[in-house]
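*Asks:* Sequence and predicted model, in that order:
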Amino acid sequence: MTDFRDVQTKHRFEQGFADDGGELRAVFADYAIQGSTRVILHVEADPALRGSGAAGRFMQALAEHARAENLKLAPRCGYAVAWLKRHPEFDDLAA
């Protein structure tokens, strides 16, 4: 796994995870900026990572990053909406 990062020039959060063969693959979320809120537009995992839990670990890292940076999250992507609903410990991040 690589470190979670905010690629601000692309308005994208990214994190790398090793697939079953050890190859590094990406999970990312595109976002829009509205002040201190990040509107999560789309979350995508490399097909080789699907079903591995990588997207969930990515979302946790994203939520922890948002909390550390005093950001709010406004999910629009169905996956991000569902993940945040399943994790009420991050309710304080809701925009």
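*Replies:* Noted; the coordinates are in hand. Numbers count the residues shown, from 1 in each chain.
*Asks:* okay, CA-based contacts and neighbour counts for the rest of this
*Replies:* Fine.
*Asks:* can you pull the contacts of Ala66?
*Replies:* Lys72, Leu73, Leu93 (CA atoms under 8 Å, 6 or more residues apart in numbering).
*Asks:* Below is an additional structure, to be compared with the one above:
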Amino acid sequence: MSLSIQHLPELSRFQAVIDGHTCLIDYRLENNVMHVLHTLVPQEVGGRGIAAEMTRFALETASSHHWKVHPVCSYTVTYLKRHPEYTNVA
């Protein structure tokens, strides 16, 4: 699946609209640390790998900006455990 994911730094958010439903990752940036606070994929579009693709996009964005990532969101914690290729940002 290839999503059109937007990074909205003014809202501290990554988002994608799928079939009219807004999927999002909220974060807070402090001292070059992106605290991932919340991942939301509405039930109506769940089960398609949307959260995983959005999380990958967020982690790639953090890496490209040389930010560290502090996962507060349980989904992001689990994703990082399953994807050791992102230890450079964790």
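*Replies:* Happy to help now that I have it. These numbers were taken from a predicted model, which means no experiment stands behind them.
*Asks:* Got a TM-score for the two of them?
*Replies:* The TM-score (TM-score structural alignment, normalised by the length of the second structure) is 0.86; 88 aligned residues with a CA RMSD of 1.4 Å.
*Asks:* so which of the contacts of Ala66 of the first structure persist in the second structure?
*Replies:* Retained contacts for the contacts of Ala66 of the first structure in the second structure, judged by both residues aligned by TM-score structural alignment, their matches' CA atoms under 8 Å, are Lys72, Leu73, Leu93.
*Asks:* Return the member of the residues you listed nearest to Glu23 of the first structure.
*Replies:* The nearest member of those to Glu23 of the first structure, counting by CA to CA, is Leu73 at 30.3 Å.
*Asks:* Please pull up the equivalent of that closest one in the second structure.
*Replies:* Correspondence of Leu73 of the first structure to the second structure, assessed by TM-score structural alignment: Val69.
*Asks:* got it, and Ile40 of the first structure?
*Replies:* In the second structure, Ile40 of the first structure lines up with Val36, judged by TM-score structural alignment.
*Asks:* Give the helix, strand or coil label for the closest residue to that match other than its chain neighbours.
*Replies:* In space, and not counting its chain neighbours, Val36 of the second structure is closest to Tyr27: 4.4 Å by CA to CA, 6 or more residues apart in numbering. Three-state call for Tyr27 of the second structure (DSSP: H, G, I helix; E, B strand; the rest coil): strand.
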